[in-house]
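J.: Sharing a sequence plus its predicted fold:
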Amino acid sequence: MAIILVRAASPGLSDGAVGHHQVHGSLQGSSQLLKTRVPPRRWMLCSLRYACLGLQPGEEVGRTSAVYSSLAVNPAGEAVVSSEQKVYDVVLKQAALLKRQLRTPPVLDVRPQQLDMPRSGLKEAYARCGEICQEYAKTFYLGTMLMTEERRRAIWAIYVWCRRTDELVDGPNANYITPTALDRWEKRLEDLFAGRPYDMLDAALSDTISRFPIDIQPFRDMIEGMRSDLRKARYKNFDELYMYCYYVAGTVGLMSVPVMGIAPESKATTESVYSAALALGIANQLTNILRDVGEE
């Protein structure tokens, strides 16, 4: 049984809500302390956080950001980080990248001529992504009809990449897929993000990442989820299952936030928006698992 050693949140958060995590345990018995007015303080990231957020020592974290440090000790007495904490570290990094890229546009600027594809060809690529989405995800496709054209096409491109990735281990050729094949798919992903797409569907996603501040990490993590499918089909505890749900579904939420955007008038922090998207993806995956219990 893991023993929680540290769980600290930055000040400035309300009593009942702390972003992705909820206050439990001893804090519930200290509600009066939480209500006591204390002088405002500016919190700094501990050294373990600099690498995951890409910040320099001394760079401050916004006071409204829910920043957590959660360590545990396993039966052998070794300090470990929970799957929930690992995933939340990704959320913090994605939020930091989004805010940074919104301030400074990305250097990568993949345009149709750079993809060695005429504009009409790129339009055809997006149209094909839309057709695939309409065929295999009818309700989701209807939802995209409520978006602007640019956002709708971008979501189609992301959906198609995710579907192609999933079919590597869950499609008609799944029995022939090896870890090496997934390594090649990841290399293809890196080329796609570098503006070197392999086909028209890749080209649609290459163009999408040039228009929105999308990071490669959630895409890589989804491929890692496919590797998990090759290695195991049973999970011994919820911590392992949570990580799997992040890999195969929570990542989709993180991919989508830069496209969906955050309303300028919104008072929500970037971190809380990413956390909500992550929670929705994980909840959907857990629902899918529960739905299939009876069949399997």
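T.: Happy to help now that I have it.
J.: all contacts plus neighbour counts: C-alpha atoms, from now on.
T.: Fine.
J.: and Lys267, what is it in contact with?
T.: Applying CA atoms under 8 Å, 6 or more residues apart in numbering to Lys267 gives no contacts.
J.: secondary structure class for it?
T.: coil (DSSP: H, G, I helix; E, B strand; the rest coil).
J.: Let me know the distance separating it from Met255.
T.: Remark: distance between Lys267 and Met255 (CA to CA, to the nearest Å) = 21 Å.
J.: what's in contact with stretch 258-265?
T.: Taking CA under 8 Å, 6+ apart as the rule, stretch 258-265 contacts Leu98, Arg151, Ala154, Ile155, Phe212, Pro213, Ile214, Thr270, Val273.
J.: please redo it, this time with the cut-off set to 7 Å
T.: Stretch 258-265 is contacted from outside by Arg151, Ala154, Phe212, Pro213, Ile214, using CA atoms under 7 Å, 6 or more residues apart in numbering.
J.: ranges for the helices of the stretch 101-250 of the chain?
T.: Along the stretch 101-250 of the chain, the segments classed as helices by DSSP state H, counting those that start in this stretch run 119-136, 138-144, 149-170, 179-193, 200-211, 217-231, 238-245.
J.: Presented hereafter is structure B, for comparison with structure A:
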Amino acid sequence: MLQLPKKLQPKQPLASPEESYEYCRQVTAKYSKTFYLGTLLMPKEKRSAIWAIYVWCRRTDELVDGPQAKLTTPETLDLWEQQLESVFAGQPIDDPDVALVDTLQRFPMDIQPFRDMIAGQRMDLYRNRYETFEELNLYCYRVAGTVGLMSSAVLGIDETYLNAPWYHHSVYIPEEEAVALGIANQLTNILRDVGEDRSRNRIYLPLEDLARFNYTEEDLFNGVIDDRWYNLMQFQIDRARQYYEDAERGIKALNPDGRWPVWSALMLYQGILDVIIKNNYDVFNRRAFVPTPNKMLYLPVAWLRAQVL
């Protein structure tokens, strides 16, 4: 059995798996309404597993971006990684861990994407600027592309697709496409949250891109919206859309019960980019979100794509 430091002794008594999954459902529904809507299209066992993964990812993110983030140190993340190792060893430390331990038993997955996500939070501890897109892309992989890999283990691959003659000699698992979807979502988050991030002295837009359009950090902090900003934002939106397009190619390899929710989540999240444009690229004073009635309109289109693409 894994030996844990005193700071990581399991809480007693722990929640039951049912209680833990319900907690994860509530957290997902509260903090990620668009994502939650997509999960409701999944079979019960799979959506519960996705909620458990989401809550672990949210807790990881809040170590750096949450209410107590000022207290987070490298040692905090070291302890969190040790807690992760405990979970993968089947030893939950607190109530949300119970659901994740159960999920890992039902859907075995690699620990590395989880470790990579923690590495992404380490980047946020000491970085608030990214010079190049290459640097930002690594960050996006760690904090979001990893989610695609975690989710793929739950969604599963269509065995009939794998057994097709053209894949007879090599097993196709859409890992690159799963990562692309995570990166696309994170780039969308970055564009939506420019105004919020500047209040924390963070600029995630690559500085090389600001320079490309002759737009300065001072302009950003002053919320300047002009032709330079329009062009810079459209450049970023086009990049994000390319990642969404790359991700689409992998959906057909998923189990049939996973295609509709993934198409729905992709289209719903990509819709945020359309709202940014509709808001005249004003992400300083207006938060871009897809209204609920509009979300409903995406679902039948996503269903159709899941059947034919």
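T.: Sure thing, it's come through. Because the structure is predicted, anything quoted here is derived from the model rather than measured.
J.: Can you pull the TM-score for these?
T.: After superposition, the two chains reach a TM-score of 0.58 (TM-score structural alignment, normalised by the length of structure 1), with 181 aligned residues with a CA RMSD of 2.1 Å.
J.: nearest to Glu295 of structure 1, of the helices of the stretch 101-250 of structure 1?
T.: helix 149-170 (16.8 Å; CA to CA).
J.: Over in structure 2, find the residue span that closest one aligns onto.
T.: Here helix 149-170 of structure 1 aligns to structure 2 at residues 44-65, judged by TM-score structural alignment.
J.: Out of the helices of the stretch 101-250 of structure 1, which is the most enclosed?
T.: Greatest average neighbour count among those goes to helix 200-211 (a mean of 24), per mean count of other CA atoms under 10 Å.
J.: Give me the mean distance between that helix and structure 2.
T.: In the superposition with structure 2, the average deviation recorded for helix 200-211 of structure 1 is 0.7 Å (mean CA distance after the TM-score superposition for structure 1).
J.: residue contacts, the most centrally placed residue in structure 1?
T.: Nearest to the mean C-alpha position of structure 1, by CA atoms, centre = their mean, lies Leu254 at 2.9 Å. Going by CA under 7 Å, 6+ apart, Leu254 of structure 1 touches Pro218, Tyr274, Ala277, Leu278.
J.: Give the aligned equivalent of Ser275 of structure 1 in structure 2.
T.: For Ser275 of structure 1, the aligned residue in structure 2 is Glu176 (criterion: TM-score structural alignment).
J.: How about that match: what's its closest non-neighbour residue?
T.: Leaving aside its chain neighbours, Glu176 of structure 2 sits nearest to Ala247 (7.8 Å; criterion: CA to CA, 6 or more residues apart in numbering).
J.: can you check Leu53 of structure 1 too?
T.: Setting aside the residues directly before and after it, Leu53 of structure 1 is nearest to Lys93 in space (CA to CA, 6+ apart), at 4.6 Å.
J.: Figure out the helix or strand that the one you found lives in.
T.: Taking DSSP states H and E as the criterion, Lys93 of structure 1 maps to helix 83-103.
J.: whereabouts in structure 2 does that helix align?
T.: Alignment of helix 83-103 of structure 1 against structure 2: no match, by TM-score structural alignment.
J.: Which of the residues in that helix are classified as buried?
T.: 83-85, 87-98, 101 (16 or more other CA atoms under 10 Å).
J.: picking that back up, verify the contact between the residue nearest to Leu53 of structure 1 and Arg49 for me.
T.: No - Lys93 of structure 1 is beyond contact range of Arg49, at 9.6 Å (criterion: CA atoms under 7 Å).
J.: hmm, who's touching the longest helix seen in structure 1?
T.: The single longest helix within structure 1, with elements called by DSSP state H, is helix 270-293. Contact partners of helix 270-293 of structure 1, identified using CA under 7 Å, 6+ apart, comprise 19-20, 65, 91-92, 95, 245-246, 249-254, 257.
J.: Those residues in strands, which ones?
T.: The strands, defined by DSSP state E, take in nothing from the contacts of helix 270-293 of structure 1.
J.: Count residues in the vicinity of the aligned partner of Gln285 of structure 1 in structure 2, would you?
T.: Taking TM-score structural alignment, Gln285 of structure 1 has Gln186 as its aligned residue in structure 2. Residues within reach of Gln186 of structure 2, counting by other CA atoms under 10 Å, total 21.
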